[in-house]
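Asker: Have a look at this fold, sequence not included:
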């Protein structure tokens, strides 16, 4: 039997049982101090680029914000505030005296010592950023000099070494296939981006990520690309694009880019949303980088809600319960109050929580709307269904109702990436990892439509290679999205979903006819010779199948690619930047297929493809590549 008294206590909602409004404390006569607004921009002093995710804190208080993607910020400062503190891992902390000024622009200098300082303790490895000293204090701990990382990960008590105790699915990297024998390559799209923000978390803490934490396709699809929108008259909700150029890590090979650009639908025109926030409030979610970060992120999302949208709130710890029934988007104060009242404690009944959340979503299903459960957790389920297989069966069964699933992961040390990727994949949804408040803003505000509104479902790609022009090919990434050739035409086979404004980017490394083969010719079973085709002949044909959001029958699109591969320097900025991201992923994975790639060459390639960088994330990638170069034990990886 569910212990709702315990559940409501864990959620911080007692004494309310029937009405959330009863949880509002009685009015007091205290007067809030007068405030004024300070705005500004934080940049990297060495490059002038805006720095996203920098903590801006009013010293001596818990008032703080994170800078946005372009380095800008806005903070309400009480009249009593005397100092602003600017901090970010890898940069020297700066303090600015407040004398009533309303604009504060500053540049931060890099501090290599901050990333290299390691303290070995009984808990494992503890990283200390410049100016920040963490001391344990019961379950929550304190920041010793008020320099708290508000909106960014900070670790309330010593935790295990990053990655220790975390689970990642084993990835066996795609190899080369002979086009004569295997002309078809089939896979599901993947718009998840969790791997990139997780990799960023490791690097910013001064550590290389585990190889299996690096999924190249998720790194590729983290970024925006300057792809053209579908024509206004087009029936399809996305455009298919292809391009070919010289491969940067193996100049004798070619690189083919296959991309999808989904139509960007203005938020006001999106279908009504029936959203159920499913929040893990178990003991493992204690901390500002876990439940605290989830609360801040959901508050940002609530501000985007429209009158036609509805939100419910389900929590689970030792048991599961509904603490906020479906509530109109206009009732923001009520929704925010429910989010603010959450506290963590107890075991983790993830299966019970998922069942209840899907049940609430089905009860208020909108036939013309977007029905979705948003699960926020570190994935550490320990009550009820625990195995990946059991959770998969549960989600596969529930998705038949037409309710989609978004998974937002947080935390470290016990982070269950493998489980959460599986849930999102099987639940017709997407998966993001929140390493700071800026990432929560990117996922839930800037990509509101793409994250929460589906334009096409079960989107599959199949590429057929012409053996007269292609000797061998290799799909870079998408290892856990591969499909059998016959799955492409099977409308019962599940595949990925495409949201408003989403882009999908895939890269193939091609061994052209005439280039040295990666496999020796067979002696006893020789492959019949294929006459080399003219350059005007098709290199390959891309086929795409997709369904309408609630459709049962797929539609087919085809697009051939002809012509010759251009030198890399003449390729589009989209292809050059995607190549740099893929090369970075292969280096982090220590791939057998990395060829001549080095971190230095990767940074140069990415830095030369940053003209289109509306949010500053391409500049951030260059900084992360340089961090990785300094962390790698083999100097050959960073060779010029």
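Answerer: Thanks, I have it. Keep in mind that this is a model prediction, so the values were computed, not measured.
Asker: alpha carbons only for contacts and neighbour counts from here, please
Answerer: Will do.
Asker: Now the longest strand along the chain: buried residues?
Answerer: Across the chain, the longest stretch assigned as strand under DSSP state E is strand 454-465. For strand 454-465, burial by neighbour count (16 or more other C-alpha atoms under 10 Å) applies to 454-465.
Asker: Next: stretch 73-87.
Answerer: Buried, per 16+ other C-alpha under 10 Å, within stretch 73-87: 73-78, 81, 83-87.
Asker: Go through these and say which is closest to residue 498.
Answerer: residue 73 (31.1 Å; C-alpha to C-alpha).
Asker: isn't there a strand covering the closest one?
Answerer: Yes. Residue 73: assigned to a strand according to DSSP: H, G, I helix; E, B strand; the rest coil.
Asker: Show the contacting residues for it.
Answerer: Counting by C-alpha atoms under 8 Å, 6 or more residues apart in numbering, residue 73 touches 39-41, 65-67.
Asker: Would you format those residues as CSV with secondary structure, neighbour count and distance to residue 385 included?
Answerer: Output for the contacts of residue 73, formatted as CSV (DSSP: H, G, I helix; E, B strand; the rest coil; neighbours: other C-alpha atoms under 10 Å; distance: C-alpha to C-alpha, whole Å):
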residue, secondary structure, neighbour count, distance to residue 385
39, strand, 14, 48
40, strand, 15, 48
41, strand, 20, 47
65, strand, 22, 38
66, strand, 28, 37
67, coil, 25, 39
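Asker: follow-up on the earlier one: give me the contact list for whichever helix or strand comes after the longest strand of the chain.
Answerer: Sequence-wise, the next helix or strand downstream of strand 454-465 (DSSP states H and E) is strand 470-476. For strand 470-476, the external contacting residues (C-alpha under 8 Å, 6+ apart) are 174-180, 216-217, 506-514, 517-518, 539, 582.
Asker: From those, list just the buried residues.
Answerer: Counted by 16+ other C-alpha under 10 Å, the contacts of strand 470-476 give 174, 176-180, 216-217, 506-513, 539, 582 as buried.
Asker: In the buried residues of stretch 73-87, find the pair that's most separated.
Answerer: Within these (distances taken as C-alpha to C-alpha), the two that end up farthest apart are 78 and 87, at 19.9 Å.
Asker: Could you say which helix or strand holds residue 339?
Answerer: helix 332-340.
Asker: Report all helices and strands that the next helix or strand after that helix contacts.
Answerer: For helix 332-340, the following helix or strand on the C-terminal side (DSSP H and E) is helix 350-363. On a contact count with 3 or more C-alpha pairs under 8 Å, 6 or more residues apart in numbering; DSSP states H and E, helix 350-363 meets strand 273-280, strand 310-316, strand 320-328, strand 370-377, helix 388-399.
Asker: export these to JSON lines and tack on mean neighbour count?
Answerer: Shown next, in JSON lines, are these (neighbours: other C-alpha atoms under 10 Å):
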{"stretch": "strand 273-280", "mean neighbour count": "27"}
{"stretch": "strand 310-316", "mean neighbour count": "25"}
{"stretch": "strand 320-328", "mean neighbour count": "21"}
{"stretch": "strand 370-377", "mean neighbour count": "26"}
{"stretch": "helix 388-399", "mean neighbour count": "16"}
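Asker: another structure for you, compare them:
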């Protein structure tokens, strides 16, 4: 009897050894047969086993399998392909497109939702729903941007806007350009591209939280025009002197966060942030999918392993109750509120809410109420194909916070480590800028970007109206394009003289030595009353080679933004000119961000030329 048991055990061991000896790492690239382009987000799974992976941004994958296993390749809009594993360790696959009209069914994470006229395969959707995977589609949403136009200072003397410290647009369009395609026009917010980069300015030394700068030069895309740079520099505070933090990580663990560039990247990003915490800081974790729940109660920053273990345990699956998650996160932040501290929710999501409070207006109302609680909201966007950029931007703007898009681990390090203070610690809130232009020297002006941060003139002095928040060491840059008096410019529209009203002519100004007066307001983080500062811009135009390298580089970034938007005001903009200027103004570039910009501009030029040739 014992001999039989020993014999059976030996047989079992040989069986296990036999099954593991052939285990190999299979790698390959998945492309579309119709275009020969790599496909990101293809589900690759081993038949009969739970092991599965997704292809990366260039269509690559790696998965363990043994000889005889069947690999299934699944992607919405393409036929499922099965390949038997043999002796080869490299298996490249091409997927055939399949077009069918399916009524009333659409995959939403682990379930289904009503939708009409979806292109794809019914068999494929069933296969993907069985593993709870919602494949990336073309459902990204961006707020419509109506470009600022040239205005006459005799009719519109005041230009008012909220400081914008977000930089999400730049990393998002970088992701698209790196994937070999031009971004959607409304995804390009020029001011966020400009403000992505670090600019060397001296911080205030007189106790003020913010210091203002200006520079004036000729416009590189229209030599008859001028460019005015306005820059605000927030004060620097050593990390050890920063206020204690009460942080709530609000993490989207719904099915739409399944994939390597989603929840796994969220985990890596937040663990970088955990490494920056001090014993006086504390962290809570709220997660949401079909419902919201508390993953980790408030925990001291010196218990890093406990916090990281809680993060590592997260898995994606289910629908997306983002509104419920936000309510719970705010409640938890209030429960652990630190007086005179940094109380902040850090939300990591693709913004694809589909349960409960979910529309842009509903989210704006919810955050608008909570923003008065002294709790700020930092929004970190992840994922591609279903990114709800418009919703994420609203949350950050209304939540007294900032919005960053994380497309790779380098960007995570930039936001969580390199710019730790600027991302998480506010030194000036409700920052607003108002510029009064002198009609005696300025014929017309145009604010480059900031379309979604414009304010009415009377909002500037109204402390109830929100502005932007600036973090430790932050720099905010704005550019105005100016048409001087006496210059004939086709960029400025002409209006016929009025018939029923007096047609007033601008008289020479007594202040011909001035271009404009800049005013800005801000509140200290715990104050409700704003402070006012101002600066006069003299009519002294420097030649382009005399202005700062930072200003020169910012003009190249703005020009790329106008080209990517195909702006009505791009005038003589061109890739060669901006790339040349960017190279000459690269400077030290210790982190390599400016060198990366130059490569992106070169890629954008090549993609644009390729598309133009295709259209011919």
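Answerer: The structure has been received and is ready for your questions. Predicted, not measured: the structure shown is a model, and the values here were computed from it.
Asker: what's the counterpart of residue 487 of structure 2 in structure 1?
Answerer: Using TM-score structural alignment, the partner of residue 487 of structure 2 in structure 1 is residue 515.
Asker: likewise residue 243 of structure 2?
Answerer: In structure 1, residue 243 of structure 2 lines up with residue 271, judged by TM-score structural alignment.
Asker: repeat for residue 221 of structure 2
Answerer: Using TM-score structural alignment, residue 221 of structure 2 pairs with residue 249 in structure 1.
Asker: What ranges does structure 2 have for its helices?
Answerer: Counting by DSSP state H, residue ranges of the helices within structure 2 are 2-21, 122-130, 168-178, 190-194, 263-274, 304-312, 322-335, 360-370, 389-398, 409-413, 420-424, 549-565, 575-584, 593-615.
Asker: Please determine how far the equivalent of residue 220 of structure 1 over in structure 2 is located from residue 71 of structure 2.
Answerer: Under the alignment defined by TM-score structural alignment, residue 220 of structure 1 corresponds to residue 194 in structure 2. Per C-alpha to C-alpha, to the nearest Å, residue 194 of structure 2 is found 45 Å from residue 71 of structure 2.
Asker: do you know how far the residue nearest to residue 239 of structure 2 when sequence neighbours are not counted is from residue 456 of structure 2?
Answerer: Leaving aside its chain neighbours, residue 239 of structure 2 sits nearest to residue 421 (7.4 Å; criterion: C-alpha to C-alpha, 6 or more residues apart in numbering). According to C-alpha to C-alpha, residue 421 of structure 2 and residue 456 of structure 2 sit 31 Å apart.
Asker: Look at those two and report which has more neighbours.
Answerer: More neighbours surround residue 421 than the other of residue 421 of structure 2 and residue 456, with 21 against 12 (other C-alpha atoms under 10 Å).
Asker: ok, back up a step: in structure 2, what residues pair with the longest strand of structure 1?
Answerer: By TM-score structural alignment, strand 454-465 of structure 1 lines up with residues 426-437 in structure 2.
Asker: That stretch against structure 1, how far on average?
Answerer: Compared with structure 1 after fitting, stretch 426-437 of structure 2 deviates on average by 0.4 Å (mean C-alpha distance after the TM-score superposition for structure 1).
Asker: need the helices and strands packed on helix 350-363 of structure 1 in TSV with distance to residue 601 of structure 1, can you?
Answerer: What follows is those, written out as TSV (distance: least, C-alpha to C-alpha, whole Å):
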stretch	distance to residue 601 of structure 1
strand 273-280	42
strand 310-316	47
strand 320-328	51
strand 370-377	37
helix 388-399	39
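Asker: Any idea which of these gets closest to residue 416 of structure 1?
Answerer: Among these, the nearest to residue 416 of structure 1 by C-alpha to C-alpha is strand 370-377 (9.2 Å).
Asker: Strand 454-465 and the closest one, what's the angle between them?
Answerer: Relative orientation of strand 370-377 of structure 1 versus strand 454-465 (axes from the mean of the first three to the mean of the last three C-alpha atoms, to 10 degrees): 80 degrees.
Asker: So what touches strand 370-377 of structure 1?
Answerer: Contact partners of strand 370-377 of structure 1, identified using C-alpha under 8 Å, 6+ apart, comprise 271-280, 285, 290, 294, 357-358, 361, 365, 402-410, 452-454.
Asker: again, but for stretch 421-428 of structure 2
Answerer: With C-alpha under 8 Å, 6+ apart, stretch 421-428 of structure 2 has contacts from 209-210, 234-235, 239, 242, 342, 344, 378, 402, 415-416, 469-474, 522-525.
Asker: please redo it, this time with the cut-off set to 6 Å
Answerer: 469-474, 522-525 (C-alpha atoms under 6 Å, 6 or more residues apart in numbering).
Asker: Who wins on neighbours among these?
Answerer: residue 470 (34 neighbours).
Asker: That residue and residue 401 of structure 2, how far apart?
Answerer: Residue 470 of structure 2 is 9 Å from residue 401 of structure 2, by C-alpha to C-alpha.
Asker: and the residue nearest the centre of structure 2, what is it in contact with?
Answerer: Central residue of structure 2 (C-alpha atoms, centre = their mean): residue 168, 2.3 Å from the mean position. With contact taken as C-alpha under 6 Å, 6+ apart, residue 168 of structure 2 is in contact with 403-405.
Asker: In structure 1, what residue corresponds to it?
Answerer: By TM-score structural alignment, residue 168 of structure 2 lines up with residue 194.
Asker: excluding its backbone neighbours, what's nearest residue 353 of structure 2?
Answerer: Residue 353 of structure 2's closest residue in space is residue 320 (C-alpha to C-alpha, 6+ apart), at 4.9 Å.
Asker: who touches the corresponding residue of structure 1 for the one you found in this structure?
Answerer: Pairing criterion TM-score structural alignment: the partner of residue 320 of structure 2 within structure 1 is identified as residue 348. Neighbour list for residue 348 of structure 1: 282, 317-318, 381-383 [criterion: C-alpha under 6 Å, 6+ apart].
Asker: Restricted to strands, list the buried residues of stretch 73-87 of structure 1.
Answerer: Using DSSP E, those in strands are 73-78, 83-87.
Asker: would you list those in a markdown table and tack on distance to residue 4 of structure 1?
Answerer: Below are those laid out as a markdown table (distance: C-alpha to C-alpha, whole Å):
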| residue | distance to residue 4 of structure 1 |
| --- | --- |
| 73 | 41 |
| 74 | 40 |
| 75 | 39 |
| 76 | 38 |
| 77 | 40 |
| 78 | 40 |
| 83 | 45 |
| 84 | 43 |
| 85 | 42 |
| 86 | 43 |
| 87 | 41 |
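Asker: and the match of residue 168 of structure 2, how far is that from residue 406 of structure 1?
Answerer: 12 Å.
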